[in-house]
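1. Next comes the sequence, and after it the predicted model I'd like to discuss.
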Amino acid sequence: MPQHKVLVFDTSVPALAKIAGAKLPNSYLKKLKKFRYGMGVFKVDWALSGPIPFKSPIARKAGTIHLGSGMKEICHSELQAANGRISLSPFVLLGQQSLFDSTRAPKEMHTAWGYCHVPNGSNVDRTELIENQIERFAPGFKEPILARHSINSAQMEAYNHNYLGGDVNGGSMDIAQLFMKPTFQLKPYRTPAKGIYLCSSSTPPGGRVHGMCGYNAAKQNCQRFFS
């Protein structure tokens, strides 16, 4: 590692152990090995000749849509993926930002993306299942598709080694890891090694586009280094 006053790791838990392992006690490294990763994702990006023709007027005006036929179907889909199985009606998180951002696509064209959860590390193609699910709520969705790009969980990890098994959320969000991770301690961002911290989505409050992991790490543990 380079000479440093403080090192703040925005990485996965295994990457922290690999890079800083010589500085960390074995007892802490053993705890890190118990960290669990959750479901992977299968993602599709589309180039479209027009907007997605949702039956719902509200959905036509939404930037992000959580797509499923009721809570029962959504829960079943997520449970299937968590248990290593395939749901034929996957819960799909879908974004259609080109409706509001003209820089996303050429004039009168559109882009969209969608993903579903899959078993961690899965390399099975879910493109058709995702498109069929969207077609249920937007009949004719497939007609304006000009091009598509799909990426499975294994490819997602190859793209970013911090996405272990395609888990873009930085770790399983089960009850044991919801509030204290990567290890069970009141100050999860701090490691036993002086000046070494973890601030990635593998710390509370977990993954999402909010930046709170880094903010909390700096506020709780790193203040004295930056004052």
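-> All right, it came through fine. Numbers count the residues shown, from 1 in each chain.

2. going forward, measure contacts and count neighbours with C-alpha atoms only.
-> OK.

3. What are the boundaries of the helices in the chain?
-> 13-20, 26-33, 70-82, 127-137, 153-159, 212-220, 223-226 (DSSP state H).

4. Presented hereafter is structure B, for comparison with structure A:
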Amino acid sequence: MLKIQGLDFPDLYRSRLGSYKYGAGVFKMDWALSQPIPFTSEKCRRAGTVHIGFTEDEIEQSEEQIHNKKMTDTPYVLVAQHSNFDDSRAPEGKYTAWAYIHVPNGSIKDFTTIVENQIERAAPGFKNCILDRSTMNTVQLEAWNPNLVGGDINGGKQDITQLFTRPIVSISPYSTPDERVYICSSSTPPGGGVHGMCGYNAARKVLKDHFQDFSH
């Protein structure tokens, strides 16, 4: 945001935004498959989204390592298998799926093998179903969407400090010193994962500030 030309932001506000911290990035994969992912669990085969983590300790260690800018061979994996339920997502008789893992912010490492190994543990034979794949590391994700700084899909680190004070400590985090500009991304409360609420709250603030008859 600070790179946008023509914004009327005072130096103090720019400085406060400049100290905003970003969290872990993601490594994303997409697959073309010859059949649905062969999860051993029937519940997983019937789910649109599957969160893969084999033990509580494994998940906790994985996330802790990532935020210490390290990586494990057994990361937590989020998998979406949309074509099982939406025929428009793949050619007839074929399937698609995507997944991502958390990785250190800005990492350019290829985690293909690690991701596919984790899915294979939960779905033996998965690798044999792969017809084609594509990958995007954190740098490629940011190039595709500049909001994904360092591959951070949550719009900033969501620790105890920045959970509610996004992007700065402010009574109105959606407005800025420039009355023409509002922030509606996941860099405002309630942050990433609560889809649409940041924009909804920002829109309500715009209506309140600029339309006097707005009362709901």
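-> Perfect, I can see it now. What you see is a predicted model, and the numbers here were worked out from it, not measured in a lab.

5. Could you tell me the TM-score of the two chains?
-> The TM-score (TM-score structural alignment, normalised by the length of structure 2) is 0.94; 212 aligned residues with a C-alpha RMSD of 1.4 Å.

6. can I get the helices of structure 1 in CSV with distance to Pro90 of structure 1 and mean neighbour count?
-> Compiled in CSV, the helices of structure 1 are given as follows (distance: least, C-alpha to C-alpha, whole Å; neighbours: other C-alpha atoms under 10 Å):
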stretch, distance to Pro90 of structure 1, mean neighbour count
helix 13-20, 29, 16
helix 26-33, 31, 13
helix 70-82, 5, 16
helix 127-137, 7, 18
helix 153-159, 15, 19
helix 212-220, 29, 18
helix 223-226, 44, 9
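
7. export these to JSON lines and tack on distance to Leu198 of structure 1?
-> Below are the helices of structure 1 laid out as JSON lines (distance: least, C-alpha to C-alpha, whole Å):
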{"stretch": "helix 13-20", "distance to Leu198 of structure 1": "8"}
{"stretch": "helix 26-33", "distance to Leu198 of structure 1": "12"}
{"stretch": "helix 70-82", "distance to Leu198 of structure 1": "26"}
{"stretch": "helix 127-137", "distance to Leu198 of structure 1": "35"}
{"stretch": "helix 153-159", "distance to Leu198 of structure 1": "20"}
{"stretch": "helix 212-220", "distance to Leu198 of structure 1": "7"}
{"stretch": "helix 223-226", "distance to Leu198 of structure 1": "14"}
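
8. right, so of those, which gets closest to Leu94 of structure 1?
-> Ranking the helices of structure 1 by proximity to Leu94 of structure 1 (C-alpha to C-alpha) places helix 127-137 first, at 8.9 Å.

9. Which of the helices of structure 1 sits closest to Trp113 of structure 1?
-> With distances scored as C-alpha to C-alpha, the stretch of the helices of structure 1 nearest to Trp113 of structure 1 is helix 127-137 (10.4 Å).

10. Would you check the span in structure 2 matched by that closest one?
-> When structure 2 is aligned by TM-score structural alignment, the counterpart of helix 127-137 of structure 1 is residues 112-122.

11. swap in stretch 159-176 of structure 1?
-> The counterpart of stretch 159-176 of structure 1 in structure 2, counting by TM-score structural alignment, spans residues 144-161.

12. Kindly check the end-to-end length of the matching stretch for me.
-> Using C-alpha to C-alpha, to the nearest Å, the gap from the first to the last residue of stretch 144-161 of structure 2 comes to 28 Å.

13. what's the spacing between it and its chain's center?
-> Between the mean C-alpha location of stretch 144-161 of structure 2 and the chain-wide mean there is a distance of 7 Å, by C-alpha atoms, centre = their mean, to the nearest Å.

14. Same question for stretch 26-34 of structure 2.
-> 15 Å.

15. what does stretch 98-106 of structure 2 give?
-> Averaged over its C-alpha atoms, stretch 98-106 of structure 2 has a centre that lies 8 Å from its chain's centre (C-alpha atoms, centre = their mean).

16. average offset between the match of helix 127-137 of structure 1 and structure 1?
-> On superposition with structure 1, the average gap between stretch 112-122 of structure 2 and its aligned counterparts reaches 0.3 Å (mean C-alpha distance after the TM-score superposition for structure 1).

17. What is the burial count for the equivalent of Gly63 of structure 1 over in structure 2?
-> Under the alignment (TM-score structural alignment), Gly63 of structure 1 pairs with Gly48 in structure 2. For Gly48 of structure 2, the number of neighbouring residues by other C-alpha atoms under 10 Å comes to 15.

18. returning to that earlier point: in the match of stretch 159-176 of structure 1, what counts as buried?
-> Taking 16 or more other C-alpha atoms under 10 Å as the basis for neighbour counts, the residues of stretch 144-161 of structure 2 that come out buried are 147-158.

19. cool, stretch 126-133 of structure 2 as well?
-> Along stretch 126-133 of structure 2, the positions that meet the burial threshold by neighbour count (16+ other C-alpha under 10 Å) are 126, 129-130.

20. possible to save those residues as a markdown table with distance to Val26 of structure 2?
-> Output for the buried residues of stretch 126-133 of structure 2, formatted as a markdown table (distance: C-alpha to C-alpha, whole Å):
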| residue | distance to Val26 of structure 2 |
| --- | --- |
| Phe126 | 21 |
| Cys129 | 24 |
| Ile130 | 21 |
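
21. The aligned partner of Phe9 of structure 2 in structure 1: what's its closest spatial neighbour, skipping adjacent residues?
-> For Phe9 of structure 2, the aligned position in structure 1 is Leu24, judged by TM-score structural alignment. In space, not counting the residues next to it along the chain, Leu24 of structure 1 is nearest to Ala193; the distance is 5.7 Å by C-alpha to C-alpha, 6 or more residues apart in numbering.

22. The residue nearest the centre of structure 2: what's it in contact with?
-> Centroid-nearest residue in structure 2: Ile153, 3.0 Å away (criterion: C-alpha atoms, centre = their mean). Counting by C-alpha atoms under 8 Å, 6 or more residues apart in numbering, Ile153 of structure 2 touches 25-26, 192.

23. That's all I had, so thanks and see you.
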